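Student: please find the sequence and the predicted model below.
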Amino acid sequence: MLLSELVDKKIAVWGYGVEGKATVSYLQKHLPDLKLFVLCPEQEADNSGVEFNHAPITAKVLDGFDVVIKSPGISPYQTAVQDSHSQFISASALWFSNELHRGDKSPTVVAITGTKGKSTSCYLLHEALKACGLNCVIAGNFGTPLIACDATYDVIILETSSYQAQDGAIKADLAVILNLYSEHLDWHRDDAQYRQDKWRLLTSAKQAVINAKDVLSQEMQQHTPIDAFILFNHLSGFYVLDDVLMYQDKALLSTAGWQLSGVHNLHNLAAVMTVVKVLGLDVKPALNAVKKCPPLPHRLQSLGTIGGVHVINDSIASTPHATWAALQTCPIERTVLLLGGYDRGVDWQWFAQKITDKSPKKILCSGANGQRILQTLQQHNDIMDVEYVTTLAEAVSKGFSVAQAGDYLLLSPGAPSFDAFTNYQQRGQQFAQWVQQFEQ
């Protein structure tokens, strides 16, 4: 939607987080005479010069506006939206309609999605492109809100959640899908809708990069085919063989050759290097740059050895698949695993089957879905050492009571943090503070 189409309309920004505030600032800059309304809880209000509406959101409230600019975290499948006659758009839609071609030269937009690995892949791509001499920025779900970015960059790397992909407003030059698992079922309603919403990013792009080894991505390609695409994790390009990143028949990097842990990160790197190749850039400086990249906070982040126990913060892990990937970086039989958090209804059967024959030394479940995880794991293996505790703080204390020198204490919850924390960052920070209490 063009900014000129908003001039005579009653506009509401729904949601006042980072993107909501950036959207308000953007509209105030470009349409200073426009009266803006913000729909949010009372405690989020500030003195930004807009009119706040703190009423519970219903279709009637939404119908009081011609256009509602909805924040990504608000599901369009809820009753209030479905029953409303207002026009709903996203900040991404505003940016692509008004900013992409504002300058003399439009930036290349590379949008990266996937159930896990998005932030790390965006980070690695950013460092790789910088090493190739490009002016680039990370935007979207990780980094700067897209609506706050101008079009002066050579490349905009857009981390794209399923929420942001849902409306099809993102028109990327190159869209990357790393993998597809079950996630955000409370927002998307079911698995099928989640996959369809995620896949919309690729159908709206000029070209796609698809994981040849991801089963669900290949199923989606059969069901809703993308015409212009290139594969990674395929012998024709970048792929992983025996824990080594390959390009065709040439070995490039092993898991021991850089600072990131886990073979799954080599798969992420295969996608990143595929993008570098598609953009026509020199692979060598890009690869040399990513070798030096330390892990991002809360993503298999080592907190050192405390009381002889290796402590790892993987608070970002919000799916069982992410937890399984984390477990591959530790000796499972010497790992005390902390699971649980906000319950999105994700099925833990897959994870339970994975660890049935070889399980961690101890599993401590906590949080809103902790008891459900416990029951699922015990159904598969009733001799597995798994226990429920009420809070993560209790899990940390219990974990140190059973861990011995040389063991690993791994926070990889497999669930979001919203039952007890503001976000995964706060959960990871609090975890780091709690474990410090056990220093000797």
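Tutor: Perfect, thanks for sending it. Numbers count the residues shown, from 1 in each chain.
Student: only C-alpha atoms from now on, for both contacts and neighbour counts.
Tutor: Fine.
Student: Pro32: neighbour count?
Tutor: 11 (other C-alpha atoms under 10 Å).
Student: helix, strand, or coil at it?
Tutor: Three-state assignment for Pro32 (DSSP: H, G, I helix; E, B strand; the rest coil): coil.
Student: from Leu3, how far off is it?
Tutor: Noted for Pro32: a distance of 12 Å to Leu3, by C-alpha to C-alpha, to the nearest Å.
Student: now Cys365
Tutor: Where Leu3 is concerned, Cys365 sits at a distance of 49 Å (C-alpha to C-alpha).
Student: the two: who's more crowded?
Tutor: Higher neighbour count among Cys365 and Leu3: Cys365, with 27 against 13, using other C-alpha under 10 Å.
Student: okay, strands next: where are they in the stretch 1-150 of the chain?
Tutor: 11-14, 36-39, 51-53, 67-70, 87-89, 108-113, 136-140 (DSSP state E, counting those that start in this stretch).
Student: in addition, the following structure is provided for comparison:
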Amino acid sequence: MKQITDFKNKKVLVLGLARSGEAAARLLASLGAIVTVNDGKPFNENPSAQALLEEGIKVVCGSHPIELLDENFEVMVKNPGIRYDNPMVARALEKGIPVWTEVELAYLISEAQIVAITGSNGKTTTTTMIAEVFNHGGKSALLSGNIGFPASEVAVTATAKDTLIMELSSFQLMGINNFHPHIALITNLMPTHIDYHGDFDAYVEAKWNMQNRMTEEDFVVLNFNQDLAKELAQKTQAIVVPFSTTEKVDGAYLYDETLYYKNEAIMLAAEIGVPGSHNVENALATIAVAKLSGISNQVIKEALVSFGGVKHRLQYVGEIQGVKFYNDSKSTNILATQKALSGFDNAKTILIAGGLDRGNEFDELVPDIEGLKLMVVLGESAPRVKRAAQKAGVRTLDAKDIADATRIAFEQAQAGEFVLLSPANASWDMYKNFEVRGDEFIASFEELTLNNSR
């Protein structure tokens, strides 16, 4: 970690705790800052705040008093999920106080080079793929950022021999200033989080912030399946390295079922360890980053062949009596489920779908679900999902929860078929988050395994 003096004796407000806020507060205190933490959760129910207070950090809990901002803070570091129309954030901006996320802190102290990954879909899988390729090739890769390891916490122990493989959300990227990765990757850009950003243009602008400080010595890897990416390619000083499944490009591409990098054949698409056309895109993006980092074709192939996926993202759970189970609970929108289905034979697939009702219909999904053996439907959105199934000519059965849906799907399946949880909906009508939903699917599979062992 770089021993910087930028924050010595400067007053900094950390707004919102969770893991990233706690990490930021500790880091800032270690750098000599005068830190105040403000979190909405009451102090007696807030173990993180209690721990920070014991370490000598000032905490204000239970509310967000606007007058706190009269204390002449020089920087606010906010939790990425807190919106910019939040009264505390809006007031800070009015007062000219810079508002950052902890990603900026990570960059300022990091001795390690940074590979930054963002996008609408595929971020976590691609981030994990890249890290596994790096580590397989003997390069020390440290996962950080939106993937569950606060960037400012990981950067503390990273050395110049490491590479920070950093997954970043649009929320995090709105709060950067000097942040400067050596390689930046955007997997794809689709309309999402519009409730936070206001419109798609603002969302794209947040993602594109990632390359603001990059120079002609850096690289931006872009998905040339999208015309938007080709437009963005004209707006950066960095060297653009494209990837595509639809055309030969001066980067990574799919041709004749083979993955190439600049005319070098790397591997067959069918050899990737996880199914789906979206994972071909993820693999191509990974290949581009790996080649830019000096990793050999053989190492790349070996790592991608053995790649087993990410928990809750087309995760292979196991097999019971010839029926294979896949957990894609992280598919919380239609596009993600469309991509998941692209890797399966519909006639042999039972899809479990449904969840939070956001008021949208599922007509876009109709072409992708045609020919499915069965859909098991649950949650608030079940009536809308069933309407799409009816248009596609697919039979449906109702389930009360994920455990019930898993049991029903298995009872209807035969050897050689697949049970795929890919809900196309958020989980919040029945579950705290998609992880809890996916964990119930895994637990249900394990129970079925015990009950049906031969």
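Tutor: Okay, I see it. Computed from a predicted model, the values in this text were never measured in an experiment.
Student: what's the TM-score for these two chains?
Tutor: Remark: TM-score between the superposed chains equals 0.84 [TM-score structural alignment, normalised by the length of structure 1]; 426 aligned residues with a C-alpha RMSD of 3.1 Å.
Student: among the strands of the stretch 1-150 of structure 1, which is nearest Leu411 of structure 1?
Tutor: strand 108-113 (23.8 Å; C-alpha to C-alpha).
Student: what's the mean distance for that closest one versus structure 2?
Tutor: Compared with structure 2 after fitting, strand 108-113 of structure 1 has a mean deviation of 1.0 Å; criterion: mean C-alpha distance after the TM-score superposition for structure 1.
Student: quick one: that strand aligns where in structure 2?
Tutor: Under TM-score structural alignment, strand 108-113 of structure 1 corresponds to residues 113-118 of structure 2.
Student: just give me how far that stretch sits from the chain centre.
Tutor: Centroid separation between stretch 113-118 of structure 2 and its chain, computed with C-alpha atoms, centre = their mean, to the nearest Å, is 13 Å.
Student: re earlier: now the strands of the stretch 1-150 of structure 1 in a markdown table, with mean neighbour count?
Tutor: Listed next are those as a markdown table, based on neighbours: other C-alpha atoms under 10 Å:
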| stretch | mean neighbour count |
| --- | --- |
| strand 11-14 | 24 |
| strand 36-39 | 21 |
| strand 51-53 | 17 |
| strand 67-70 | 22 |
| strand 87-89 | 17 |
| strand 108-113 | 25 |
| strand 136-140 | 21 |
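Student: how about these, which one is nearest Val263 of structure 1?
Tutor: strand 108-113 (18.7 Å).
Student: how about the helices in the stretch 101-250 of structure 1?
Tutor: For the stretch 101-250 of structure 1, helices defined by DSSP state H, counting those that start in this stretch occupy the ranges 118-131, 162-165, 185-188, 191-203, 215-223.
Student: likewise the stretch 251-400 of structure 1?
Tutor: Under DSSP H, counting those that start in this stretch, the stretch 251-400 of structure 1 gives helices at 263-278, 283-291, 320-327, 349-354, 370-380, 392-402.
Student: list the contacts of Leu164 of structure 2.
Tutor: By C-alpha atoms under 8 Å, 6 or more residues apart in numbering, the residues touching Leu164 of structure 2 are Ala112, Gln113, Ile114, Val115, Ala141, Leu142, Leu143, Ser144, Ala155, Ala158.
Student: could you see which of those residues carry over to structure 1?
Tutor: By both residues aligned by TM-score structural alignment, their matches' C-alpha atoms under 8 Å, the contacts of Leu164 of structure 2 still in contact after alignment to structure 1 are Ala112, Gln113, Ile114, Val115, Ala141, Leu142, Leu143, Ser144.
Student: thought the second one was touching His180?
Tutor: No: with contact taken as C-alpha atoms under 8 Å, Gln113 of structure 2 and His180 are classed as non-touching, separated by 9.3 Å.
Student: shared neighbours of these two, anything?
Tutor: What both Gln113 of structure 2 and His180 touch, as defined by C-alpha under 8 Å, 6+ apart, is an empty set.
Student: ok, back up a step: got the kept ones among the contacts of Leu164 of structure 2 as CSV, with distance to Ile266 of structure 2 columns?
Tutor: Supplementary listing: these in CSV, determined by distance: C-alpha to C-alpha, whole Å:
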residue, distance to Ile266 of structure 2
Ala112, 28
Gln113, 25
Ile114, 25
Val115, 21
Ala141, 21
Leu142, 25
Leu143, 25
Ser144, 27
